[in-house]
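J.: Turn this into a structure:
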Amino acid sequence: MPPAEGIELSRVHCRLDELLAARSMTLTRLSELVGVSLVNLSVLKNDRAKAIRFSTLTAICEALECEIGDLLVLGSVTRGN
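T.: The predicted structure is shown next:
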């Protein structure tokens, strides 16, 4: 059953855009470095991913020289209103 309108939900937010910008790297270049399709990285970047493999997460963090907590953070979103 979906949550009622106006209820705040916790969700994971991917900070890929900010990390790429800070490193002057394109999503295309990251795709080449980690061997993940541009489409799949775009899904992750836009917070539409439902899951991520540990190997993919590791590869992204290695390419961006960051920690998992730099990439994924807990955010909140309010549904409805």
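
J.: from here on, contacts and neighbour counts on C-alpha atoms
T.: Noted.

J.: for the lengthiest helix in the chain, which positions count as buried?
T.: Across the chain, the longest stretch assigned as helix under DSSP state H is helix 54-64. Applying a neighbour-count criterion of 16 or more other CA atoms under 10 Å, one finds 59-61, 64 buried in helix 54-64.

J.: Following up with a second sequence; could you model it the same way so I can compare the two?
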Amino acid sequence: MSPSEEDEASGVHCRLDELLAERGMTLKRLSELVGVSIVNLSILKNDRARAIRYSTLSAICRALECEIGELLVRAD
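T.: Modelled structure (predicted):
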């Protein structure tokens, strides 16, 4: 694995897509509820985010009525 690939492989998987589907919620609606752009939520949903603010994480979990451990899981 090259250094750039290592940087991209965080070992964390975001289950945002699954949680949205379970709740019948769209990315657009989540964006409205948490005040985060659809683009940034999409980056998170596709496991391309390198970081997330605690306030954003908390807002997403509040909107989805889930715990952090339901949203973010180890990918290895």
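
J.: coming back round to it: next SSE after the longest helix of structure 1?
T.: Using DSSP states H and E, the next helix or strand after helix 54-64 of structure 1 towards the C-terminus is helix 68-71.

J.: and Arg53 of structure 2, how many neighbours does it have?
T.: By the criterion of other CA atoms under 10 Å, Arg53 of structure 2 has 8 neighbours.

J.: and what of Val12 of structure 2?
T.: By other CA under 10 Å, neighbour count at Val12 of structure 2 equals 14.

J.: Equivalent analysis for Glu32 of structure 2, please.
T.: Count around Glu32 of structure 2 with other CA under 10 Å applied: 12.

J.: For it, give its distance to Ile52 of structure 2.
T.: 18 Å (CA to CA, to the nearest Å).

J.: How about Val73 of structure 2?
T.: 14 Å.

J.: Between these two, which is the more surrounded one?
T.: Per other CA under 10 Å, whichever of Val73 of structure 2 and Ile52 has more neighbours is Val73, with 13 against 10.
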